[in-house]
Every structure is written in structure tokens, then in C-alpha cells.
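S.K.: Return a 3D structure for these sequence lines:
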Amino acid sequence: MDINVSNFSMQTKVMIYSIAAVILTIGMRDIATILIPIFFSVFIFLIFAPLIYWLKRKGIPGGVSIGLVILFFIMVFTGTGVLLMEFLPQFTSQIPDYQIQLTESMESLAGYLPVGMPLEGFLPDIGVFIVGLTAGLLTTILNAGTTVGLIIITTIFLLLDIAVPGKIRKEAKKHPFLLSRTNDLGSKLVDYIVIRTGINLVGGIGAALILFIGGIDFAILWGILTFILGYIPYIGFFLAVLPPTLLGLFKYGIAGAMAVFVAIWLLNLLIENILFPSVAGKGFELPPSIIFISLMYWTYVLGTPGALIAVPLTMVVKMVIESSGDMRWRTELRESEKED
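M.R.: Sure thing, here's the model as predicted:
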């Protein structure tokens, strides 16, 4: 028997969709270890795939284009991995010293607060928590070797699939409306990811240069961290600016910490409020409330990696919902035409 959900009442629809969302959420969370490499592989594939088509337009044969892009992809990830493996162990080995320095700084700062102020007793604990948070974040990146290996291999196979698109296109032509909606969704998603990656690259390089000029230790490491965390709206900036601000505090005192924070904050302000809107336009805007909810949701489902791709995943969900709504409208229009 064919069940048409559109004939149900609004309350019934809400209940059915809510139950489906809960079941889907639980299912995705249970297989998060499988979904994370897949999602990230598709995410990275969408970044590098346009390079293949660009090389083809320049007259380079398809096979050679794919080979060059795969080689470039491997070089980028290998180079980033080498830098992380070089700097992360050095930083983590100094974390106990940083904790001591931060506790001393917080205790000295507490001396300027009024006697009996509740914050006075919490400052040292806050300092230890901040350093521990930074250490945990970097350790997570360092221990992601197996997952990164799966992502690299899967991404390479996805790039190789571009060489044999004929069968896929032949099947897709049988469903022109679906093909049109899929192309529209894919182009918007690719545009967002490519633009976001370029903006993050500018931010990461800019932050590294600022910190290098300021004499802050591990400037390249914090530049890479700024690039990666740039995919997390709002929260990513504070997570990225925290470690170099602390190092500025150790090296130059309160004035140095403020200078580091303000310099990177101004850079982020320029990038997020001027550069990104001018390049991306209004087509990629999501309400702040939706972004915040999506961060919580995808972090709950996929863990910390979910925060990095929360916005692209939410854009996919939004486009699918819009597409299904458009499809439903067309179906109803056709049915009304038949009745007339």
C-alpha cells in the first residue's frame, strides 16, 4: 500500500519527521567513526576537484590533470603533516612549564582584584583549564593519524572517479529534474567550500606573519591552527587566538597578550566582515541561530570533527529541504493541471 505523507495533518507530519530525525541522529552517531572519513573525504574532494577542471580548460589532458592534482594534494597534506609533527611535540613538551607560568601570571593578576572577590580564587584554575584545553585540542590533531590516512586514500579514489564520469552522466540524464537540482546543490556547495578555504588560507598566513613578526613561539603552528579552525564559525576564532595570546602573556606580559589578541582580532574582523562577504555574496548566508544550533548538533553527532564541517553539512540539509519543497510544489501543480 502506497502511503502519501502529504495527506497527513500537520501534527502528524511533525511527529513523523521528528521521529525520523531522532532515528537518523542516533544512527549517524553510532557510525560516526565511518562517517567522519567519508564526510571529510568529500569535503576535501570538493576543494581539489575544481583544479582538475581548471587544468582541463587549459588544454591539459584529463588523466594528466588528475595526476597533477593528486600529486599536489599529497604534497599539501604531507607538508602540513610534517610541520605538525615538527612543532606539536615541541609545544606539548613545554606544556608543564606553560601551566606553571600561567598559574603564576594568574596569581599575580589576582593581586590586583579586591580582597574577597569570588574570581580571585578561580583565576589559577581558569589558567590551568585554558592550557589543558589547548593541549587537548592539539593532541586530538596529533592522534588523528589513522583517520587522516583513510581520508587521504578515499579522497584519491574520489579524484580518480572524475576520469570515468560517462556512466554516471548517462544514468543521470534519465532524471533531468534531479540532475538539475543536484548540479545546483553541488555548485553552491563547491563554491562555498572553495571560497571558505581560500579565506581561511589568507587568515592562516596573516596570523602566522603577525605572530612571527611579534616573536611569538610556534607562529607557523598557530597559523595552521587558524586555518583549520576557521571552518568553525564564531568559536573557531577564539580557539585559534587563545594559545598565541597566552604565549604573548608569558613573553611580554598583559600588554603583549592584549596586542596579540587585538592584532589577530582585527585580522579576523577584516576577513569575516569585509573580505568573505565581498567574495561570497549573500547566497551562502545562514542565520547565526541556525549556525549555532548546527555546531551543537554536528558536534554531538560526529564529535569535535563535526564542528569543522557543520556549516557545509547544514547547507546540504538546507538545500535538500528546499529542493524537496520545490519538487513537491511542482508535483501539486501538475496534479492540478490534470484535474483541469
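
S.K.: going forward, measure contacts and count neighbours with C-alpha atoms only.
M.R.: Will do.

S.K.: which parts of stretch 230-246 are buried?
M.R.: By neighbour count, with 16 or more other C-alpha atoms under 10 Å as the criterion, the buried positions of stretch 230-246 are 230-233, 236-246.

S.K.: With stretch 287-298 instead?
M.R.: For stretch 287-298, the neighbour count (16+ other C-alpha under 10 Å) marks Ile291, Phe292, Ser294, Leu295, Tyr297, Trp298 as buried.

S.K.: Tell me the one of those nearest Arg328?
M.R.: Lowest distance from Arg328 to the buried residues of stretch 287-298 (C-alpha to C-alpha) belongs to Ser294, with 25.4 Å.

S.K.: can you pull the contacts of that closest one?
M.R.: Ala310, Val311, Thr314 (C-alpha atoms under 8 Å, 6 or more residues apart in numbering).

S.K.: any idea which helix or strand carries the last one?
M.R.: Same thing as Thr314. Assigned by DSSP states H and E, Thr314 belongs to helix 310-339.

S.K.: Summarise which helices and strands the one helix or strand Leu109 maps to is packed against.
M.R.: Using DSSP H and E, Leu109 sits within helix 95-110. Where contact means 3 or more C-alpha pairs under 8 Å, 6 or more residues apart in numbering; DSSP states H and E, helix 95-110 is packed against helix 118-142, helix 235-252.

S.K.: so what secondary structure elements neighbour the first one?
M.R.: Think helix 118-142. Of the remaining helices and strands, those touching helix 118-142 by 3+ C-alpha pairs under 8 Å, 6+ apart are helix 62-93, helix 95-110, helix 235-252.

S.K.: One more pass at 6 Å, please.
M.R.: Under the contact criterion of 3 or more C-alpha pairs under 6 Å, 6 or more residues apart in numbering; DSSP states H and E, helix 118-142 touches helix 95-110.

S.K.: May I see the helices and strands packed on helix 95-110 arranged in TSV, with distance to Ile271 as well?
M.R.: What follows is the helices and strands packed on helix 95-110, written out as TSV (distance: least, C-alpha to C-alpha, whole Å):
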stretch	distance to Ile271
helix 118-142	24
helix 235-252	11
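
S.K.: Please give the structure of this sequence too, so both can be compared:
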Amino acid sequence: MSEGKAPRALVMLLIAAAAVVVLAGIKAINTIVGPIVLALVLVVAVSPIRDWLVRKRAPSWLRVAVPFSAVIVVLLGMVAILTTAVVQMAVLLPSYSAQFNKLVADAQAWAAAHGIAPQVNQALRSFDPGKIFSVVQGLVSSVLGVVSSLFLIIILLLAMSLDAPITSRIMAAAAAEQPAITKALTTFARKTRRYLLVSTIFGLICAALDVVALYLLHVPLPLLWGVLALITNYIPNIGFVIGLVPPALLALLTGDIKSMVLVILAYMVINVVVQSFIQPKFLGDAVGLSTTVTFLSLIIWATVLGPLGALLAIPLTLLTRALLIDSDPGLKWSGALVSGEVPPERPGS
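M.R.: Now for the predicted structure:
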């Protein structure tokens, strides 16, 4: 060990401790951090509109007003759809208690006829469909709660929209003196926009096909489950399962096991084919995160920021990578571990 240099293990422990402290601090004020991150991601998402207006030599006020208005329209649309969906779900669910009781009685009778009544009864006692719907309703309500904090979000969006032209000029001027951090932040913005664009397009395709399938299978509230499928499309790895469980359970309550199986098969054909085989070809290197890092980011940000953290897990991880790894050229191998891609060798090495 050279003099004046701390052991690597100690440095790693200090980094881990600092990360825990920072995440705990963010969790303590997650009701503020969540809207801030949401506003930042939305401003980044509509920045191409502002760049197009700049190229068209539009007035300064128009460069702020048009992107800002586009975000507001999206937020108001989400508020309207989610509010209607939550109200419909709250009114509908209590009416299916009789169907659930009948399913329980049928299952108990079948178990008794096959001599496995104790095991089935124990499983039925531990199963509560209300918990599944409460999880889904909690996810939707959490998103609705953040989006419906319109005053705070609108103020943040307006402030960020007003500062966006100045920020762009500062970034351009800083490129010569701080090329690493400038490139890292530019890459974050580009990858976030591409991720949101591709995820939204394919999420809309999957949601539309899911709604059609649920409508043909006579599952109640097909539009609600389509909106849920679109929202959960932004949750990596487990979003598909979250979006599938409620309509599959409703199909069982309103129909039979065959209806539930058909819903599961329809979702698997639509979502797995589109999201697993087609979407990655268009997404390409938009994320730049390995599968393990993506899954860990989902767990960490969902723990810190709740359901909104799960929805923003990828942009938050991309921002963290830009600030802590990509901004330091000496950490290229750390970036390789995060992305799962070996960095190209320098010429002559």
C-alpha cells in the first residue's frame, strides 16, 4: 500500500455508506424528489420540440410555451384517465364478492371429492384477491397522487422550461472546459428521450391490443387495464406481470378458468412478442444498462420513491450513471460493468 492512499476496501465501504445516507435522505423527502424527477424527465422528453422551434427561429416565448403546453396536455390527460379508472374500479370490485365466494365453494367441493381438502382450505385462507387489487390500486393511486399535485409540478415544469434555453447555452459553452460531464449529461438526455419514445410507442401498441383482447373476452373495464398496461410498460422486468394479474383475476370472477387462461395467453402473445422480440430491436442501446443493474435499480428506486420510483427507475439510473460514472473518464470499466458492454480498446493499445 503506497503512503497517503486509503485501502481500496475502505474506499468502497465509504462509498457504500455515502450511498445509503443519500438514498435515506431522498426517501425522507420522496414527496418532493418524485415530482422534481418527473418534471425533469418530462422537460427532457419534450426538448426536441424546443430545438425544432430554435431551428425555425421561433420567438423566445414560443420556445417555452409550446413544450410546456405539450407536457401539461399529457399530465391533464393522465389525470382524467386515471381518475376515471380508479373511480370505476372502486365501484365495481365490491360487486364481485358473490362470484368469489362461489369460486371458493366450488374449489372446496372439488378438493373434498379428491381428498385434498385440508391443503386447499389452507391455501384459500391465505389467498386474498383484495390484496392483489389493493397493490394495483396503490400503484395507480400513487401515480395519480403525484400527477394530481399539479400546482407543484406545474411550477417546476414552468421553471425548468424557462431555464431550458439558458441551460442549453451553458452546456454548449461548458463543452470545451468540461467535456466529460457535458458529454455524460447529453448522453443521459439522449438515452432518456429514446427510452421514453420507444417505450411509449410500444406501450401504446400493447395497450391497444390488450384492450381489444379484453373487450372480445368480455372482461370488465378493458380501458382501465389498457392504461395500466401502458403505465407498467415503463417498469422493467416485472411490469408485464403487474399489468396481467388484475384482468386475469377479473376474468376468473366474471367467467371461469377458461376465461382466465385466455386472458393470460392473450397477454403473453401480445406483450411477450412485442416487448421481448420486437421492442429490443428498436430500443437498441437506448438504456445502456445490464439486466442485473436494471433489476437492482427497480428494487432500489421503488424502495426509495415508492411506485413512482419503479416507473422512473431507468431514467433515475441513467442520471446516476451520468453523474457518478460517465462524467469521469477514469471509470470506464465501472461503466462497462453497469452497461454489460466491454469498452472499445484505444488505437495502438
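
S.K.: TM-score for this pair?
M.R.: TM-score for the superposed chains, counting by TM-score structural alignment, normalised by the length of structure 1: 0.83, backed by 326 aligned residues with a C-alpha RMSD of 2.9 Å.

S.K.: Out of the buried residues of stretch 287-298 of structure 1, which comes closest to Glu120 of structure 1?
M.R.: Closest to Glu120 of structure 1, out of all of these and judged by C-alpha to C-alpha, is Phe292, at 31.5 Å.

S.K.: hmm, back to that, let me know the closest of the contacts of Ser294 of structure 1 to Glu120 of structure 1.
M.R.: The shortest approach to Glu120 of structure 1 among the contacts of Ser294 of structure 1 belongs to Ala310, at 37.0 Å (C-alpha to C-alpha).

S.K.: Quick one: neighbours of the closest one, just the number.
M.R.: Here the count is done by other C-alpha atoms under 10 Å, and Ala310 of structure 1 has 23 residues near it.

S.K.: Give me the neighbour count for the aligned residue in structure 1 for Leu216 of structure 2.
M.R.: Alignment note (TM-score structural alignment): Leu216 of structure 2 maps to Ile213 of structure 1. For Ile213 of structure 1, the count of nearby residues is 10 (other C-alpha under 10 Å).

S.K.: residues contacting Ile213 of structure 1?
M.R.: Contact analysis of Ile213 of structure 1 by C-alpha atoms under 6 Å, 6 or more residues apart in numbering lists nothing.

S.K.: ok, now how distant is it from Ile224 of structure 1?
M.R.: According to C-alpha to C-alpha, to the nearest Å, Ile213 of structure 1 and Ile224 of structure 1 sit 16 Å apart.

S.K.: swap in Thr155 of structure 1?
M.R.: Distance from Thr155 of structure 1 to Ile224 of structure 1, counting by C-alpha to C-alpha: 21 Å.

S.K.: So those two - more neighbours on which side?
M.R.: When Thr155 of structure 1 and Ile224 are compared for neighbours, Thr155 comes out ahead with 25 against 22, by other C-alpha under 10 Å.

S.K.: Tell me the counterpart of that one in structure 2.
M.R.: Match for Thr155 of structure 1 (TM-score structural alignment): Leu157.

S.K.: which one in structure 1 is aligned with Ala189 of structure 2?
M.R.: Per TM-score structural alignment, Ala189 of structure 2 is aligned with Gly186.

S.K.: three-state assignment of that match?
M.R.: helix (DSSP: H, G, I helix; E, B strand; the rest coil).

S.K.: Between the helices and strands packed on helix 95-110 of structure 1, which shows the greatest average number of neighbours?
M.R.: Scoring these by mean neighbour count under mean count of other C-alpha atoms under 10 Å gives helix 235-252 as the most buried, with a mean of 19.

S.K.: Can you check which part of structure 2 it sits on?
M.R.: Counting by TM-score structural alignment, helix 235-252 of structure 1 sits on residues 238-255 of structure 2.

S.K.: Identify all contacting residues around that stretch.
M.R.: The set of residues external to stretch 238-255 of structure 2 that reach it, using C-alpha under 6 Å, 6+ apart, is Gln99, Val219, Leu228, Ala229, Thr232, Asn233, Ser259, Met260, Val263.

S.K.: Include distance to Leu137 of structure 1 when you put the contacts of Ser294 of structure 1 into TSV, please.
M.R.: Output for the contacts of Ser294 of structure 1, formatted as TSV (distance: C-alpha to C-alpha, whole Å):
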residue	distance to Leu137 of structure 1
Ala310	18
Val311	20
Thr314	24
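
S.K.: Tally up the residues packed near the residue nearest to Asn200 of structure 1 when sequence neighbours are not counted, please.
M.R.: Counting by C-alpha to C-alpha, 6 or more residues apart in numbering, Phe227 is the residue found nearest to Asn200 of structure 1 once chain neighbours are left out, at 4.8 Å. Phe227 of structure 1 sits with 26 neighbouring residues when counted by other C-alpha under 10 Å.

S.K.: show me what contacts Phe227 of structure 1?
M.R.: Listed by C-alpha under 6 Å, 6+ apart, the contact set of Phe227 of structure 1 reads Asn200, Leu201, Gly204.

S.K.: now, which of the residues you listed sits nearest Pro37 of structure 1?
M.R.: Lowest distance from Pro37 of structure 1 to these (C-alpha to C-alpha) belongs to Asn200, with 21.2 Å.

S.K.: Tell me the residue in structure 2 aligned with that closest one.
M.R.: Under the alignment (TM-score structural alignment), Asn200 of structure 1 maps onto Gly203.

S.K.: gap between its match and Val245 of structure 2?
M.R.: According to C-alpha to C-alpha, Gly203 of structure 2 stands 17 Å off from Val245 of structure 2.

S.K.: what do you get for Val21 of structure 2?
M.R.: Val21 of structure 2 is 35 Å from Val245 of structure 2, by C-alpha to C-alpha.

S.K.: Report the contact partners of the match of Thr155 of structure 1.
M.R.: By C-alpha under 6 Å, 6+ apart, the residues touching Leu157 of structure 2 are Ala39.

S.K.: hang on, the earlier thing: Ala32 of structure 1: which of the buried residues of stretch 287-298 of structure 1 is nearest?
M.R.: Trp298 (10.4 Å).
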